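S.K.: no letters, just coordinates:
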């Protein structure tokens, strides 16, 4: 039996995945630190083991067969599961290492989460993070993500959603907007005021509630609708209108007086913050350490304690 046939099948699968992702036998050989004939022998050994031709090869072309495409998808899952199982069995205290790809909302990712991220990187010198700022719902397959942080409802039943906290939303406006107006005593009085809207969460309607359970639904005609929390805050500070804003985002401007809180007893519905990752049997050390760092940080947004954070499995549909 030759070298390739005597190799373990897991190693053959690893070589096959590397070939597919590198795009050629020669590129895979270079990445693996071996020769192209060796890589070719390993590919033939895997095909012999499976009884299927995985690739069609010629002098100038190389492409997967249908069996090869199926093998690649299954092999990736198998190898990821194997790596995750190794990490799990080594224990939760393993040092995180390797690259972690994370998608986070712009505002949270630039302001609230940079501190804990940098602290994690200082404590884990073998860990690297690709920090992708994006306010859209994550697509784990197309973006090749390890995890994502998402503000708002989660409707994807294929992911694990770990609730990290709640973001209270308060009504704010600049002092100059209030200068020539009677201070409102009830939300209904704000119906004719100029409004700003964060289109991801409210546009032409906003429902408010108070601690006693009373509600008030306002019909809005916003002067500005934006999908950026930064743009919303800037417009509010400039006096363009009233808006419902995340309390943590408004806090520095409430402190320096550039924004004022309207009707402190009334708030818009709080927004949940989730950490999402694709369902898997085992968590890698890098994902476990990242989850712990983010949970400790984001629980402070609303006072939600670490022990109160709730995880929902792949079948969970979180409330809108």
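M.R.: Good, I have the coordinates. Note that the coordinates shown come from a computational prediction; the quantities given were computed from them, not determined experimentally. Residues are numbered from 1 along each chain as shown.
S.K.: could you use CA atoms for every contact and neighbour count after this?
M.R.: Noted.
S.K.: gap between residue 126 and residue 96?
M.R.: Applying CA to CA, to the nearest Å, the value for residue 126 to residue 96 is 7 Å.
S.K.: and what of residue 45?
M.R.: Taken as CA to CA, the span from residue 45 to residue 96 is 34 Å.
S.K.: check residue 283 too.
M.R.: 11 Å.
S.K.: same thing with residue 72?
M.R.: In terms of CA to CA, residue 72 sits 27 Å off from residue 96.
S.K.: got another, please set it beside the one above:
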């Protein structure tokens, strides 16, 4: 067994949490993962993992081995990159995940341009509103929107994604439209469960004063596009990303609510597992989305 293969196998088991997931990540059999782990432990004369039928847990020696292995692999990758000129033409499969609405509305129309620029790259795009474990799923890069939780992942901020309050004219004609932020608490609002605090809406006036209100609603959905469709159909008031709301506003199907206020602004981030030794395919994709979405208003025509 090659030493680097053994080290990579230990790291894969630690980061994925199981022999089965490590085998999938390395594209080898579970039996071979078990064999490699056993050989490393035999060479060291100690156990690195405590195994049960339900979980694999590092021993104290295993924890130290894992930390040292990461350092060694970084140096090894740097050595390999230096020897083979890491800045070569990006190539290979690039696995990217993002939300359904961002992928469908903004990202997908740009992908043919990216593929034309980098003919040796193959894209595998996963659109989902669920949080994906990048390491366990073998994802190279995630494009995420919102307030990111603390994690060991690396995040590069690409831009701000503004939101706005809006509703159908027909709906507003049936109610007393809100004249102040506090009035929203009395209305049945459309709730987007993808937000970090879906029932708490924050708005800022032209003087920079911020107000928050707890809202309620009979309908909660984890899809901004579905909420936009419901708002257009006259269901209620919604807080929508600008890139979804503006086309409907321009068509007269939605109008802004409390237009003197700006709603929350979420960050748009490129998220990936490791800071150092980014592969050329990942680096060029980050540069690509920064070119198209950084430092400008994010709208479908961009």
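M.R.: Okay, I see it. Quantities reported herein were computed from a predicted structural model and do not represent experimental measurements.
S.K.: and the TM-score between them?
M.R.: The TM-score (TM-score structural alignment, normalised by the length of the second structure) is 0.73; 270 aligned residues with a CA RMSD of 3.8 Å.
S.K.: the more surrounded of residue 283 and residue 96 of the first structure?
M.R.: residue 96 (24 against 19; other CA atoms under 10 Å).
S.K.: the more buried one in helix, strand or coil?
M.R.: The local conformation at residue 96 of the first structure, judged by DSSP: H, G, I helix; E, B strand; the rest coil, is coil.
S.K.: what's the match for residue 268 of the first structure in the second structure?
M.R.: Alignment note (TM-score structural alignment): residue 268 of the first structure maps to residue 263 of the second structure.
S.K.: how far away is its match from residue 208 of the second structure?
M.R.: Residue 263 of the second structure is 12 Å from residue 208 of the second structure, by CA to CA.
S.K.: okay, the two: which has more neighbours?
M.R.: A count of neighbours by other CA under 10 Å puts residue 263 above the other of residue 263 of the second structure and residue 208, at 24 against 10.
S.K.: quick one: contacts for the residue lying closest to that one once chain neighbours are set aside?
M.R.: Leaving out its chain neighbours, the residue that sits closest to residue 263 of the second structure by CA to CA, 6 or more residues apart in numbering is residue 203, at 4.4 Å. Going by CA atoms under 8 Å, 6 or more residues apart in numbering, residue 203 of the second structure touches 181, 210-212, 261-264.
S.K.: assign a three-state SS to residue 211 of the first structure, would you?
M.R.: coil.
S.K.: who's in contact with the aligned partner of it in the second structure?
M.R.: Matched across to the second structure, residue 211 of the first structure falls on residue 206, judged by TM-score structural alignment. Going by CA under 8 Å, 6+ apart, residue 206 of the second structure touches 260-262.
S.K.: for the strand or helix carrying residue 162 of the second structure, packing partners?
M.R.: In this assignment (DSSP states H and E), residue 162 of the second structure forms part of strand 154-167. When contacts are defined as 3 or more CA pairs under 8 Å, 6 or more residues apart in numbering; DSSP states H and E, strand 154-167 of the second structure packs onto helix 224-232, strand 238-241, helix 242-250, strand 255-256, strand 261-263, strand 265-272, helix 280-293.
S.K.: rerun at 6 Å
M.R.: strand 238-241, strand 255-256, strand 265-272 (3 or more CA pairs under 6 Å, 6 or more residues apart in numbering; DSSP states H and E).
S.K.: which residue lines up with residue 142 of the first structure in the second structure?
M.R.: Using TM-score structural alignment, residue 142 of the first structure sits opposite residue 136 in the second structure.
S.K.: where does its match land in three-state SS?
M.R.: helix.
S.K.: make sure it is actually in contact with residue 15.
M.R.: No: Residue 136 of the second structure lies out of contact with residue 15 (CA atoms under 6 Å); the separation is 7.0 Å.
S.K.: which one of those two is surrounded by more residues?
M.R.: residue 136 (17 against 14).
S.K.: could you measure from the closest residue to residue 52 of the first structure other than its chain neighbours over to residue 254 of the first structure?
M.R.: Once flanking residues are discounted, residue 52 of the first structure sits nearest to residue 67: 6.8 Å by CA to CA, 6+ apart. Separation of residue 67 of the first structure from residue 254 of the first structure (CA to CA): 61 Å.
S.K.: what does residue 174 of the second structure correspond to in the first structure?
M.R.: Checking with TM-score structural alignment, residue 174 of the second structure has residue 180 as its match.
S.K.: what count of nearby residues applies to its match?
M.R.: Counted with other CA under 10 Å, residue 180 of the first structure comes out at 8.
S.K.: what strand or helix carries the aligned partner of residue 190 of the second structure in the first structure?
M.R.: Applying TM-score structural alignment, one finds that residue 190 of the second structure aligns to residue 196 in the first structure. Assigned by DSSP H and E, residue 196 of the first structure falls within strand 196-198.
S.K.: alignment lookup: residue 222 of the second structure to the first structure.
M.R.: So residue 222 of the second structure corresponds to residue 227, using TM-score structural alignment.
S.K.: how about that match, what does it touch?
M.R.: Going by CA atoms under 6 Å, 6 or more residues apart in numbering, residue 227 of the first structure touches 198-200.
S.K.: also residue 270 of the second structure?
M.R.: Shown in contact with residue 270 of the second structure (CA under 6 Å, 6+ apart): 142-143, 155-156.
S.K.: residue 152 of the first structure too?
M.R.: Residue 152 of the first structure touches 271-272, counting by CA under 6 Å, 6+ apart.
S.K.: how close does residue 84 of the second structure sit to residue 78 of the second structure?
M.R.: 10 Å.
S.K.: again with residue 25 of the second structure
M.R.: Taking CA to CA, one finds residue 25 of the second structure at 21 Å from residue 78 of the second structure.
S.K.: in the first structure, which spans are helices?
M.R.: Using DSSP state H, the helices of the first structure run over 3-6, 9-22, 25-32, 36-50, 66-90, 106-107, 114-123, 140-143, 175-178, 229-237, 247-256, 285-298.
S.K.: and the angle from the fifth one to helix 285-298?
M.R.: So that's helix 66-90 of the first structure. Calculated by axes from the mean of the first three to the mean of the last three CA atoms, to 10 degrees, helix 66-90 of the first structure forms an angle of 60 degrees with helix 285-298.
S.K.: same for helix 66-90 of the first structure, what does it pack against?
M.R.: Under the contact rule (3+ CA pairs under 6 Å, 6+ apart), helix 66-90 of the first structure is not packed against any helix or strand.
S.K.: list the buried residues of it.
M.R.: Across helix 66-90 of the first structure, burial judged by 16 or more other CA atoms under 10 Å covers 68, 71-72, 75-76, 79, 81, 84-85, 87-88.
S.K.: relative to helix 9-22, how tilted is it?
M.R.: 120 degrees.
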